[in-house]
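Student: let me see the structure of the following:
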Amino acid sequence: MDGRGLDLGGGSSNGYSARPISVQTYRDACARLTGQIFGDGSLYAFGPDTKAPPPLGETFAWGIYAGETLIGWSFSHQKDEHTVYMADTGILPEHQGRGLYTRLLPQMLDTFQTAGYTLVQSHHRATNNAVIIPKLRAGFLIQGLNLYEGGLNVALTLGLNDTYRGAMHVRSGFQAASGEVARRLGLPSTLQPKSPVPESVPLPGGQGDDTDLGGGYVLRRVAYETYYDIYTQLEAAVYSSVSLNWSTPPHLEPPAYPRYTWLIGFENEVVGWHYSRQWDARTAYMVNTALLPAHRGRGLYSRVLPPVLAALEAEGYDLVRSHHHATNNAVLVPKLRAGFRLQGIQVDDHGVMAVLMLSFGTLYRDYMDVRSGLKQPVGEVARALGLETP
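Tutor: Here you go, the predicted model:
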């Protein structure tokens, strides 16, 4: 982006644009508009400043305009010798939901890379999917959660080179270390084994009518035993992640719980599956979804989610929980777009996992926003938390 700014769409005269602005202009806009943009959030009120702020280093400030009217901003500054920190982006509510942030983001990232940075970091309220989704689609990876004066934040980092991104996949257990990534991590290089080409598995009969997923694909409800038999046949062709290899089998049998299983079919062959089970009295757990490599990148996961979620809701669940490698954006993005919210990071047998939760009702959804600090408690959620204003 040069000094003339960037066209963000909507026509030349009254459309949207982004232009470089001074830090003072950015601060003046914050003072004037912050209440309108972030007024519903919950932020701890510190007392008077006792220390001068540290120097910012290199700064990057852009104003977002509708015609000639400033309606938002984005401000970033140098954090260290490798990192630029995207500190603050705000757009007036009446101009949100129009893709402005998504169109501005690539231009900012190009500017940071040209300036010589290796990493781009940002923090966002953990339930603010409107910002988290475009960040993940741009290649940012979830790197943690922290509880701070504004609530619960998710930390995101973008590596402006492939090596750092690869290192994060190794850290999460999503991929094995190899080549330059392994060298930089001080790990032995392991060639990623090629997934075996599976023999075709005929699509067995199901329970009830199929769901048409479009493009010749169907979703078919089946018995758990049918699913599990096919899962064991095709598992090696689907997964390339690095899980803990226990030296002994489990000593206990798994607890009994209701299970819900589907197969994904194409031309009368199995190309994927989904397995969910009960987690607790209110919650279903989406255990496992997989597609054979040749059928990925076609939007199938996004098309499988609605009928599976509808079936779980019909079973009486209030919530749906799932876990995914924290760097597996190909799954995290469609889950967040479907309404799931990030609720945690955990380490288990499979690696560093992001915990997601979907609420079918508004109460728990509002509760998550209150806990993250994104919204103030009002109405039903305020009553449920005992925080009603007298």
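Student: going forward, measure contacts and count neighbours with C-alpha atoms only.
Tutor: OK.
Student: host element of residue 70?
Tutor: Element membership for residue 70, per DSSP states H and E: strand 69-78.
Student: and the angle from the helix or strand following that strand to strand 69-78?
Tutor: Following strand 69-78 in sequence order, the next helix or strand is strand 83-91 (DSSP H and E). Angle, strand 83-91 to strand 69-78, by axes from the mean of the first three to the mean of the last three Cα atoms, to 10 degrees: 160 degrees.
Student: how far off centre is strand 83-91?
Tutor: A distance of 18 Å separates the centroid of the chain from that of strand 83-91, by Cα atoms, centre = their mean, to the nearest Å.
Student: heading C-terminal from it, find the next helix or strand.
Tutor: Defined by DSSP H and E, the subsequent element after strand 83-91 is helix 100-114.
Student: contacts for the helix or strand following that following helix?
Tutor: The first helix or strand that comes after helix 100-114 along the chain, using DSSP H and E, is strand 119-125. Under the contact criterion Cα atoms under 8 Å, 6 or more residues apart in numbering, strand 119-125 has outside partners 82-87, 109, 112, 131-132, 151-160, 372-374.
Student: distance of residue 352 relative to residue 136?
Tutor: Per Cα to Cα, to the nearest Å, residue 352 is found 17 Å from residue 136.
Student: how about residue 161?
Tutor: 16 Å.
Student: now do the helices in this protein.
Tutor: Applying DSSP state H to the chain gives helices spanning 23-38, 100-114, 129-137, 162-172, 179-185, 224-238, 300-314, 329-337, 362-372, 379-384.
Student: now for the last one, which elements pack on it?
Tutor: Helix 379-384 sits against helix 362-372, with contacts defined as 3 or more Cα pairs under 8 Å, 6 or more residues apart in numbering; DSSP states H and E.
Student: run the angle between the helix it packs on and strand 119-125 for me.
Tutor: Helix 362-372 and strand 119-125 are oriented at 130 degrees to each other (the same axes, to 10 degrees).
Student: could you say what helices and strands helix 362-372 packs with?
Tutor: strand 151-159, helix 379-384.
Student: so residue 347 touches residue 355, yeah?
Tutor: No. Residue 347 is beyond contact range of residue 355, at 10.2 Å (criterion: Cα atoms under 8 Å).
Student: next, the second sequence, to be compared with the first:
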Amino acid sequence: MTDLDLGGGYTLRPIPVAEYRAACARLEGQIFGGNWLYDFGPPTRVPVPLGETFSWGLFHADELIGWQFSHQTDERTVSMADTGVLPGHQGRGLYTRMLPHVLDTFRAAGYTLVTSHHRATNNRVIIPKLRAGFLVQGLNLYEGGLNVALTLSLDSAYRDAMHVRSGFQQAHGEAARRLGVSPLPRPDAPPPPGLALPDDAGPGTDLGSGYALHAVPDATYRHIYAQLEAAVYDTVSFDWPHPAPLPPLAAPQYTWLVGHAGQVVGWHASRQADTRTAYMANTALLPAHRGQGLYTRLLPVVLAFLRDQGYDLVRSRHHATNSAVLIPKLRAGFRLQGLEVGEHGVMAVLMLSFDDPYREYMDVRSGLTRPTGEVAQRLGLDGGS
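Tutor: This next block holds a predicted model:
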């Protein structure tokens, strides 16, 4: 790989592993000094031998201001083990511009999978990774805190298989063959009925481009949902053989319809989850109205409403491989909190805090930052060192 111009005077340049290690020793305190690590002390065993290695330096003019180091972990996988950029050069899109060049190198070298691990609340890195096609695979606790594991498949069938595993889509084609399954035939879904906005829809909040969000009673939302559900979801849920045995919890419900040209094209439902948490339970748009940034525009309207209701926290769950929803949620300030298996599949759990110290607390729990100030006080710690 030759030097690559990243624009703005920045260059990505291959460097020897020894130069990468020397740069780490010299600069990692400036880059990662704010993280919260457990000090194991001196290692007790010699390092595990690495497979093939890839090391690049990030240069501004002739000054090395960061790096990317990756290494082979098995016969089909390369790990993006370490990326660092000096604080004065962060926030300029360098990671996003560097990433496709690094991935092209792995693809040309014949790898099938690319893995990486990041602090679970480090949205500045997680978002560009998801945009590049990485998918959330899990979370684990380690000496640095709480890590999220991401995997990019350079094999399209395996990428489809990850969606199947999460329940985001049904097995089909090559993915179904490799998984050794064959989906049952399903009748073709009829086109969605055109439903006019009901008479009891509120006046609506403008979402731009002719769209509006209208508050409606819960019963109206459920009536619309029942008519349009089949046209909205391609996901695969567990088919319970009997109706739910208990009535819904008696908690406040907040329901809206998305309208366009007098027609219902989507909805959102939230509800109270506990004494300080709202749960964003369901959002959907008809296929013809997706890919226009509508979810991103709807999100701040709903969050502002929930904040005005007095909630401290907002929780939501989404299929772990549904990056089209995870990305706008993370951009809005939600943080990955976990994975759980439910009737709809493997779901990523997200949390947004309207309370600044609690938001910082989530970063402390993940190890992204050290406990200081009010967060340290609330944890009963001396955060002065």
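Student: post the TM-score for the overlay when you can.
Tutor: Taking TM-score structural alignment, normalised by the length of the second structure as the basis, the two superposed chains have a TM-score of 0.97; 384 aligned residues with a Cα RMSD of 1.2 Å.
Student: before we move on, back to that, ok, residue 161 and residue 136 of the first structure, which is more surrounded?
Tutor: Neighbours per residue (other Cα atoms under 10 Å) separate residue 161 of the first structure from residue 136, with residue 136 holding more: 21 against 12.
Student: distance of the counterpart of residue 88 of the second structure in the first structure from residue 258 of the first structure?
Tutor: The alignment partner of residue 88 of the second structure in the first structure, by TM-score structural alignment, is residue 94. Counting by Cα to Cα, the gap from residue 94 of the first structure to residue 258 of the first structure is 45 Å.
Student: please apply the same query to residue 163 of the first structure.
Tutor: Using Cα to Cα, residue 163 of the first structure is found at 43 Å from residue 258 of the first structure.
Student: the more surrounded of these two?
Tutor: residue 163 (15 against 11).
Student: quick one: contacts for the more buried one?
Tutor: Counted by Cα under 8 Å, 6+ apart, residue 163 of the first structure has contacts 180-181.
Student: trace it over to the second structure, please.
Tutor: Looks like residue 163 of the first structure aligns to residue 157 there (TM-score structural alignment).
Student: list of residues touching stretch 64-71 of the first structure?
Tutor: For stretch 64-71 of the first structure, using Cα under 8 Å, 6+ apart, the contacting residues are 13-19, 63, 72-74, 91-92, 95.
Student: ends of that stretch, what's the gap?
Tutor: In stretch 64-71 of the first structure, first residue to last residue: 6 Å (Cα to Cα).
Student: go on, stretch 203-213 of the second structure?
Tutor: 8 Å.
Student: any idea how far it is from the middle of the chain?
Tutor: 27 Å.
Student: hmm, who's touching it?
Tutor: Defining contact as Cα under 8 Å, 6+ apart, one finds that stretch 203-213 of the second structure is touched by 214-215, 256-261, 294, 297-298.
Student: could the residues you listed be laid out in CSV, adding distance to residue 36 of the second structure and neighbour count?
Tutor: Shown next, in CSV, are these (distance: Cα to Cα, whole Å; neighbours: other Cα atoms under 10 Å):
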residue, distance to residue 36 of the second structure, neighbour count
214, 44, 22
215, 44, 22
256, 42, 24
257, 44, 30
258, 43, 28
259, 47, 24
260, 48, 18
261, 52, 11
294, 37, 17
297, 35, 15
298, 35, 20
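Student: which single one of these is nearest to residue 322 of the second structure?
Tutor: Set against residue 322 of the second structure, the nearest of those by Cα to Cα is residue 294 (16.0 Å).
Student: residue in the first structure paired with the closest one?
Tutor: Taking TM-score structural alignment for the superposition, residue 294 of the second structure sits opposite residue 300 in the first structure.
Student: so that match versus residue 289 of the first structure, what's the distance?
Tutor: 11 Å.
Student: over to residue 322 of the first structure?
Tutor: 10 Å.
Student: go on, residue 266 of the first structure?
Tutor: Counting by Cα to Cα, the gap from residue 266 of the first structure to residue 289 of the first structure is 16 Å.
Student: can you check residue 188 of the first structure too?
Tutor: In terms of Cα to Cα, residue 188 of the first structure sits 30 Å off from residue 289 of the first structure.
Student: neighbour count winner among those two?
Tutor: Comparing residue 188 of the first structure with residue 289 by other Cα under 10 Å, the one with more neighbours is residue 289, at 18 against 13.
Student: in the first structure, what sits opposite residue 363 of the second structure in the alignment?
Tutor: Match for residue 363 of the second structure (TM-score structural alignment): residue 369.
Student: same deal with residue 313 of the second structure?
Tutor: Under TM-score structural alignment, residue 313 of the second structure pairs with residue 319 in the first structure.
Student: how about residue 230 of the second structure?
Tutor: Per TM-score structural alignment, residue 230 of the second structure is aligned with residue 236.
Student: what is the burial count for its match?
Tutor: Residues near residue 236 of the first structure, counting by other Cα under 10 Å, number 14.
Student: show the contacting residues for it.
Tutor: Contacts of residue 236 of the first structure by Cα under 8 Å, 6+ apart are 195-196.
Student: returning to what we had before: compare residue 347 and residue 355 of the first structure (neighbour count), which wins?
Tutor: More crowded of residue 347 of the first structure and residue 355, by other Cα under 10 Å: residue 355, with 19 against 13.
Student: state the distance from the more buried one to residue 36 of the first structure.
Tutor: Distance from residue 355 of the first structure to residue 36 of the first structure, by Cα to Cα: 32 Å.
Student: repeat for residue 322 of the first structure
Tutor: Taking Cα to Cα, one finds residue 322 of the first structure at 35 Å from residue 36 of the first structure.
Student: now do the same end-to-end measure for stretch 330-338 of the second structure.
Tutor: Stretch 330-338 of the second structure: ends 14 Å apart by Cα to Cα.
Student: ok, stretch 121-137 of the second structure next?
Tutor: 15 Å.
Student: what span of the first structure lines up against that stretch?
Tutor: With TM-score structural alignment as the criterion, stretch 121-137 of the second structure aligns to 127-143.
Student: to which residue of the second structure is residue 62 of the first structure aligned?
Tutor: So, by TM-score structural alignment, residue 62 of the first structure is matched to residue 56.
Student: quick one, what contacts the closest residue to that match other than its chain neighbours?
Tutor: Excluding the flanking residues, the one nearest residue 56 of the second structure by Cα to Cα, 6 or more residues apart in numbering is residue 14, at 4.2 Å. Taking Cα under 8 Å, 6+ apart, we find residue 14 of the second structure in contact with 1-3, 54-57.
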